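Enquirer: just need the structure, nothing else, for what follows:
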Amino acid sequence: MARFNTINASFFGLFTLLGSFLYSNRGSLMTLYANRPGSLKEYNILPSAGVEFEDIVRSCEDVYMNTDEGWAILSCDPGRGSWNTVMGTFIDSSAHPDAGLYIYHYQDQVNAVPIKLTFSNFASGERNFHPLGIEYVPQSRTLYVVNHAPNGPRIESFRITVDHQEALHIGTIEHPELRTPNSIAALSPSSLLVTNDHYFEIRKSRVLAKLETYLALPLASVVRLDLDISRKAGPPKVTQLARLAFANGVALLNATTVAVSSSAGAAVHVYTSPSRFMKDADDIKLVNTIRLPFLPDNLSVDSNCALLIAGAPYAPALEAVSKASAEFDKPDAVQADRPKAPSWIAEWTEKDGLKDLFVGNDFSTSTTAVRDSGRGIGLAVGLYERGIMTWGDGTAA
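Expert: This is a model prediction of the structure:
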């Protein structure tokens, strides 16, 4: 009888763990069924949406949009098919000659094209530059860029001169707690929020990193970096604020509220802090979870306080594009055969909830969407896509 009770207890424990796993991963598991090939319902309410500049930029991951002045900076790495430390691609760590930061004066809708910023004081770093998330601080004209360099992740800082399309490298931030930095949001000129998308680095342990992803283990983190910009020396002070599964995009909804996307959890978590995240970890608390029908990547907030969310409807399709990308980057590859993965762009407001804007294959592997509501212009970029998607009629929304 004792053995029978032990077996029953073991089965009960396993069923409890399975139930907990299925419940906590219900969002991402539903995407595998609802968004499978042949089942995804394409949808588009973006006015005049189309893809531009396919021959100028590709594989752009993040966008910063300056709506006051009408320009945007894109973080692009055409070598992502050979080196992607998030997806686990380690074929060739050499920086692609077109990898870099591109400025796009979108307010000039007739003549503007993305222009690659010229680096200065960054000769050695440019050879190892694999840009991901970016954030700009207008007060200091400083652009912070996550760099998944071959010799370890770090954050690069640049002083941007918009008129001359120049980026002066002013520093590199490295810290043991920046294990897998992905996205950045500036609290002030001297304080940044940074997401670490994984606890286990895939370049060190592919098995543990994949288990962390597929089991949606809440091990990734949001940290605050306090920088001593007056001395410009020494490591930053790092404070861990929250843990969640596959922390990805981060954006400030207002002075005391931040949104963080959980790619593995198919959700965006909303945290609040009465002191603008400037105290210890106990000062931040989860106040809302926005469940999504897709896997979110980066986040942005427009001037109407709407949260824009871009991401992937179907993870296996994104994985397939990631694995095939290097082959299709070869000169003799037939680009018409290049696989694509659908994109999903949505917006969320506390008043109206979640609203889909774009779902489909006309633009692939979306990671970031931004919008200038005053000018009625929007942009989106894709992790392995050529060009950028633009939309809008050029009038106020």
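
Enquirer: going forward, measure contacts and count neighbours with C-alpha atoms only.
Expert: Noted.

Enquirer: biggest helix in the protein by residues?
Expert: Looking across the chain with DSSP state H, the single longest helix is helix 2-24.

Enquirer: list the buried residues for stretch 105-120?
Expert: Neighbour counts over stretch 105-120 (16 or more other C-alpha atoms under 10 Å) mark His105, Tyr106, Gln107, Val113, Pro114, Ile115, Lys116, Leu117, Thr118, Phe119 as buried.

Enquirer: please disregard the earlier target; I meant stretch 117-131.
Expert: Within stretch 117-131, the residues scored as buried using 16+ other C-alpha under 10 Å are Leu117, Thr118, Phe119, Phe122, Gly125, Glu126, Asn128, Phe129, His130, Pro131.

Enquirer: need the max-distance pair from the buried residues of stretch 105-120.
Expert: The most widely separated members of those, counting by C-alpha to C-alpha, are Gln107 and Phe119 (24.0 Å).

Enquirer: next, the second sequence, to be compared with the first:
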Amino acid sequence: MPSVRILSQLAFAVVLIAWSLPWFQGRKHALTLLAKNKPENLPEINTFSSYSHKLINKVRNCEDGIIIEEDGFAILSCDSGRDLWNTVMGTFYPQRSLIPNGKLWVYRYEEADDSESSLAPIEFVDYPGDFSFHPLGVEYHRKTGTLLVCNHHLAGSRVDVFTLDVSSKNTPVAKHTRTVLHPLIRTPNSIALLSGTEFYVTNDHYIRRRDSPLGALAETYLGIPGGSVAYVNLAAEPVEVRTVARAPFANGVAVLNESTVAVAATSSAEVRLFDRLADNSLVQTGAILVPFLPDNLSTNKDGSLLIAGHPHPPTLDKLVKHRRTCISEEDGTVAQECWKSTSPTWVSRWTAEKGLENLYVSSKEFGSGATAAKDADRNVGIITGLYENGILVWKE
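Expert: Here you go, the predicted model:
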């Protein structure tokens, strides 16, 4: 008969295999995409009734974009300095004085592109100390005018809070009101508002690229759930910050309804669904597998979820490395011929009724898609590109 020791070892092995099986299945799905989604293998899908590549040579490297339907404008989070400073992808240009700041833009998409008020940069005032601005996720609470920005400041990532005045179309102004620096906000990426003073913010990694490049890559490709979702309450004194969920490479976050929150788990190629509890803690209830690595999320009035992301991470990595070779040693500028993205884009829509629908897939037209958002009433949508020149504007 087998000894007690052998039986114990077998029992341990069974438990270990059972515990590891979901992890192996998740890694299989995500890693399969590295071979399946090579640009030359991707289908070209376009379900839009019309679309156009706009704001070329006016905005570039736009990571996030949110639509304010009531007023018919979008806020674009763009950073020409991303070619020199990207804490997520590991770009840290040593001559910091040459790194240009990013900008937020108000884009009034119903106005003619050549009108003076169709596109205006937001002016920032009362920012304490040296102004360092490298924005990723943004959110806007229209009723209070509160503007929140994930800012990968050269001195350390944080969430900056502003009051935005858009009464002047040509010169919207954002007044700085506070900065949230906290140990539980290590790598802020995306924000979802709950009220004028409460929000969720994702941290894409626990291991920061600036601290350990190899460790951060291991966290990404092994699917280690070092990313997190933090709940923040600005009305509390001191500011309340607590971790309420974890996910591998926690990226975009969106509130689907009063009880459900969606989080893009980029490393797992899925969007995780969470129940929101009375204390704003989150409990995972499901997941939406997607055929690409999801970046940012947005919701529509009809309850649908727009998911944009990157089909083939190695191609995005190759693009980032190429951009570094385009940097002028003299002044840190990047030649205009390098502004075009060569990394593919994938945009899908999910609803509980229909499941996942592919709206746009391209390796040729508009690259490095990071966010898709839509004004449902006006039937106008936008796609932003992490390393793209301009944005894509579409209708269904």
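
Enquirer: and the TM-score between them?
Expert: In this superposition the chains share a TM-score of 0.89, using TM-score structural alignment, normalised by the length of structure 2; 381 aligned residues with a C-alpha RMSD of 2.7 Å.

Enquirer: got a list of contacts for the longest helix of structure 1?
Expert: Outside helix 2-24 of structure 1, the residues within contact range by C-alpha atoms under 8 Å, 6 or more residues apart in numbering are Leu29, Leu215, Ala216, Gly265.

Enquirer: ok now it, how far from the chain's centre?
Expert: How far helix 2-24 of structure 1 lies from its chain's middle: 37 Å, per C-alpha atoms, centre = their mean, to the nearest Å.

Enquirer: corresponding residue for Ala266 of structure 1 in structure 2?
Expert: Matched to structure 2 by TM-score structural alignment, Ala266 of structure 1 sits across from Ala269.

Enquirer: and of the buried residues of stretch 117-131 of structure 1, the nearest to Phe328 of structure 1?
Expert: Lowest distance from Phe328 of structure 1 to the buried residues of stretch 117-131 of structure 1 (C-alpha to C-alpha) belongs to His130, with 19.2 Å.

Enquirer: contacting residues around the counterpart of that closest one in structure 2?
Expert: Using TM-score structural alignment, the equivalent of His130 of structure 1 in structure 2 is His134. By C-alpha under 8 Å, 6+ apart, the contact list for His134 of structure 2 reads Asp79, Gly81, Arg82, Asn101, Gly102, Lys103, Asn151, His152, His153.

Enquirer: now Glu396 of structure 2
Expert: Counted by C-alpha under 8 Å, 6+ apart, Glu396 of structure 2 has contacts Thr47, Phe48, Ser49, Ser50, Asn379, Val380.

Enquirer: and stretch 225-245 of structure 2, what's buried?
Expert: For stretch 225-245 of structure 2, a neighbour-count test (16+ other C-alpha under 10 Å) marks 225-234, 241-245 as buried.

Enquirer: can you map out the helices along structure 1?
Expert: Secondary structure of structure 1 (DSSP H): helices at 2-24, 26-34, 123-126, 206-214, 315-328.

Enquirer: mind checking the ones you listed for the one nearest to Ser188 of structure 1?
Expert: helix 123-126 (25.7 Å).

Enquirer: show me what the closest one is in contact with.
Expert: Residues outside helix 123-126 of structure 1 that contact it (C-alpha under 8 Å, 6+ apart) are Ala95, Phe119.
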